[in-house]
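Trainee: just a sequence and a predicted model for now, questions to come.
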Amino acid sequence: MKTQPSIPCPIGRAVGVLGERWTLLILRNANLGMTRFDAFRAELGIADNILANRLARLVEAGLLVRVPYRDGGRTRQEYRLTAAGADVLPVLRALAVWGQEHTEPYEPTEPMQVIHLLCGQATAPGDICGHCGQPIRRTEEAWLRPWRSDEPYPLAEPVRP
């Protein structure tokens, strides 16, 4: 992963990679399986030039990789999560908890939930299910965002080199 080597503080280096507007939301969506430019744009309402810039920076930093796909007669690019991008998950979970506790939505809504797919129950974000006590692997975690859907979104698996 390319970062600014002149910054000695790891928090400063992380903010250098993750701190731009839209970046964490793009990574949230990538962790939930979104891969295509048009889908990111539609979900986030972000301008094309800004989205292209953020995606390029995330590819350069090693959090996403470009993977070609065919769309009719055209070759286009998907943006797939890497292991480094998947490792942002605890940051996203922490932001979700903080946002739930310290901010208010514009309209009342049910809170986001982390669902342990093995037992089907909501649990606190973390490595162990608070309901069944079993470890929660990435492939066994889904996010229920009731303002978007009644169905939980399983987390995407990162691309393996």
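Mentor: That came through, no problem.

Trainee: for the rest of this, base every contact and every neighbour count on C-alpha atoms.
Mentor: OK.

Trainee: what helix or strand is the residue most central in space within the chain on?
Mentor: In the chain, the residue lying closest to the centroid (Cα atoms, centre = their mean) is Arg28, at 2.1 Å. Using DSSP states H and E, Arg28 falls within helix 23-31.

Trainee: next one: Trp98 from Leu32, what distance?
Mentor: To Leu32, Trp98 is 19 Å away according to Cα to Cα, to the nearest Å.

Trainee: do the same with Thr103
Mentor: For Thr103, the distance to Leu32 - Cα to Cα - is 22 Å.

Trainee: got the contact list for the residue nearest to the centre of the chain?
Mentor: Applying Cα atoms under 8 Å, 6 or more residues apart in numbering, we find Arg28 in contact with Leu89, Leu92.

Trainee: apply 7 Å and report the result again.
Mentor: If you count contacts by Cα atoms under 7 Å, 6 or more residues apart in numbering, Arg28 has them with Leu92.

Trainee: this is the comparison structure:
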Amino acid sequence: MSRRITWEDASCPIARAADVLAEPWTLLILRNATAGTTRFEDFRAQLGIADNVLTTRLAKLVDRGLLTKLPYRDGGRTRHEYRLTQAGSDALPVLHALGAWGDAHTSSENAYGPMNLVHKPCGALTRPGGRCDGCGQPLARDDLTWRGSWLSDGEIPLAEPVG
């Protein structure tokens, strides 16, 4: 399914961001990459996404500079991992804002629970933003984990960007 319109040259930064991030599956792929998923098979299994759609979205994320494609050997075959770039890593506040909005304004019988953000240095649950709700220290990406999410009952460290 191709889009009829592009906003890549729009004067509005929200429109340009939507041009990159607003396709179906894109934010979920970035969410899982942020949680450490790197391999095609794992994205497919975790998301339940069709191979052709996943192939297209991964290629677009690589083309737009949010993921990078790194080769690895699997037996006799060369395969690829998809790792966050700095641009992909910088989408973290968008993911946090969407998670907070979804917790506040949507519901589902299948909902796992709220998306908890943990400030590792003090262990407090916190909200996205500038400072930890528990200790008041500035929130840095390296000091955050996700807890009790759709992916795991434990804490999920956030993947570091490549490069």
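Mentor: Good, I have the coordinates. Because the structure is a prediction, the values reported are computed rather than measured.

Trainee: TM-score for the pair, please.
Mentor: The TM-score (TM-score structural alignment, normalised by the length of the first structure) is 0.92; 158 aligned residues with a Cα RMSD of 1.5 Å.

Trainee: on that earlier part again, looking at Thr103 and Leu32 of the first structure, which one has more neighbours?
Mentor: Leu32 (18 against 8; other Cα atoms under 10 Å).

Trainee: alignment lookup: the more buried one to the second structure.
Mentor: Residue pairing (TM-score structural alignment): Leu32 of the first structure is matched to Ala35 of the second structure.

Trainee: likewise for Gly12 of the first structure?
Mentor: Match for Gly12 of the first structure (TM-score structural alignment): Ala15.

Trainee: quick check: that match touching Trp7?
Mentor: Yes: using Cα atoms under 7 Å, Ala15 of the second structure makes contact with Trp7 at a distance of 5.7 Å.

Trainee: by how much does the helix holding Arg28 of the first structure deviate from the second structure on average?
Mentor: Superposing on the second structure places helix 23-31 of the first structure at an average distance of 0.5 Å from its equivalents, by mean Cα distance after the TM-score superposition for the first structure.

Trainee: what angle do the next helix-or-strand element following that helix and helix 23-31 make?
Mentor: Sequence order places helix 37-44 as the next helix or strand after helix 23-31 of the first structure, per DSSP H and E. Relative orientation of helix 37-44 of the first structure versus helix 23-31 (axes from the mean of the first three to the mean of the last three Cα atoms, to 10 degrees): 120 degrees.

Trainee: where do the helices of the first structure begin and end?
Mentor: Ranges of helices within the first structure are 10-18, 23-31, 37-44, 48-60, 83-86, 89-102, based on DSSP state H.

Trainee: so the longest one matches what in the second structure?
Mentor: If I follow you right, that is helix 89-102 of the first structure. Going by TM-score structural alignment: helix 89-102 of the first structure matches residues 92-105.
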